[in-house]
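**Q** predicted structure and sequence below. I'll ask about it afterward.
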Amino acid sequence: MDNTGFSLASLLVVTALGLLVPLIVTRIRAVRIPIVVGEIIAGVVVGKSGFSIIQNSEWLQFLQFFGLAFLMFVSGLEIDFATLKPTKVRKGNRYARFLTMPPVFATFATGLTFVLSYSLSQVLFNLHFIKSPLLFSLILTTFDWLWFF
């Protein structure tokens, strides 16, 4: 599709979704998902991957880049640097003290999750369920399972 046209209907749909999705997601009690995840799902549904209701235009491309920059900014505000400080642990095993440091524990947990997800991806690849085991393992590693429960 060319990007030169201006689609007022597409801009109206995006604006309405930006208003309605947070209201709907906060009302759903059965499955708790973050508002951003709800907006991404709504975007997939109305975008090219779904019903293709939205037509690409220069204004929507601007909103796309602005939204991504805003999302990165808000994510940066959520970082709590106090959690990165080492915690005080009683004297004892030096390996236990080393693993209780948040950056070390996060790296270890991510590495372990990646190894487990890559092994699962290899099994699914051998059964011809997926095409790229590395991509699928990265998706599983970065997926936040806590919002599901």
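**A** Yes, it's here.

**Q** when you work out contacts or count neighbours from here on, use the C-alpha atoms and nothing else.
**A** Noted.

**Q** check which element follows the longest helix seen in the chain along the chain.
**A** Longest helix in the chain by number of residues (criterion: DSSP state H): helix 102-126. Going down the chain from helix 102-126, the next helix or strand is helix 133-142, by DSSP states H and E.

**Q** and here's the other structure:
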Amino acid sequence: MGVVAAAATAAIAVGGAGVSSAADAGSLDVQATRISVDGVYRVGFDVQPGTYTTAGAWPGGLLPCAWARTKDLPLGGMATIASGISFGPVTVTIEPGDDGFITTGCRGWSQPGGAGSLDAGSSSGSLDFGSLGTGSLGS
């Protein structure tokens, strides 16, 4: 969990209390349903709630893909709602009540079947012809 904790610590140091925006660096498309680079994203502003998939860590890399869903704390900072570390494919559902999403070491995240998706419309969200989740939102 050190990778996720380090990303959260960096976000607090750079952005102050709460979740800072990574969208200023041009990391998101217009629909805010794809995450292209590592960062800390504000849910509802930088990225929309929904189910997202990634192929996992970068090939040949030594570091895993790490992610965390976060909630702002009343006196500043953030708390982790859920987190994970994986070298392989990952599916995460960002909930409307989440305040932030942190990703580091992961290839791009996208909504299955959405614009720029790794899945060209399958309701199962496959990257390697295996199921990754229960389906896409809005199906």
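**A** Right, received. Where do you want to start? Just so it is clear, the model here is predicted, and its values are computed rather than measured.

**Q** after superposition, what is the TM-score?
**A** Comparison of the two superposed chains (TM-score structural alignment, normalised by the length of structure 2) gives a TM-score of 0.26, and 74 aligned residues with a C-alpha RMSD of 5.8 Å.

**Q** hmm, back to that, buried stuff in the longest helix of structure 1?
**A** Buried residues in helix 102-126 of structure 1, defined by neighbour count with 16 or more other C-alpha atoms under 10 Å: 113-114, 117-118, 120-122, 124-125.

**Q** packing partners of that helix?
**A** helix 133-142 (3 or more C-alpha pairs under 8 Å, 6 or more residues apart in numbering; DSSP states H and E).

**Q** run through who's touching the helix it packs on.
**A** 110, 113-114, 117-118, 120-122, 124-125, 130 (C-alpha atoms under 8 Å, 6 or more residues apart in numbering).

**Q** just the element for Gln61 of structure 1, please.
**A** Secondary structure (DSSP H and E) places Gln61 of structure 1 in helix 58-77.

**Q** buried residues, that helix. List them.
**A** So for helix 58-77 of structure 1, counting by 16+ other C-alpha under 10 Å, buried means 59-60.

**Q** moving C-terminal of that helix, what's the next helix or strand?
**A** From helix 58-77 of structure 1, the next helix or strand downstream (DSSP H and E) is helix 94-99.

**Q** hmm, back to that, could I get the contacts of helix 133-142 of structure 1 as JSON lines with distance to Gln61 of structure 1?
**A** Shown next, in JSON lines, are the contacts of helix 133-142 of structure 1 (distance: C-alpha to C-alpha, whole Å):
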{"residue": "Thr110", "distance to Gln61 of structure 1": "33"}
{"residue": "Thr113", "distance to Gln61 of structure 1": "35"}
{"residue": "Phe114", "distance to Gln61 of structure 1": "33"}
{"residue": "Ser117", "distance to Gln61 of structure 1": "34"}
{"residue": "Tyr118", "distance to Gln61 of structure 1": "35"}
{"residue": "Leu120", "distance to Gln61 of structure 1": "37"}
{"residue": "Ser121", "distance to Gln61 of structure 1": "34"}
{"residue": "Gln122", "distance to Gln61 of structure 1": "37"}
{"residue": "Leu124", "distance to Gln61 of structure 1": "36"}
{"residue": "Phe125", "distance to Gln61 of structure 1": "35"}
{"residue": "Ile130", "distance to Gln61 of structure 1": "31"}
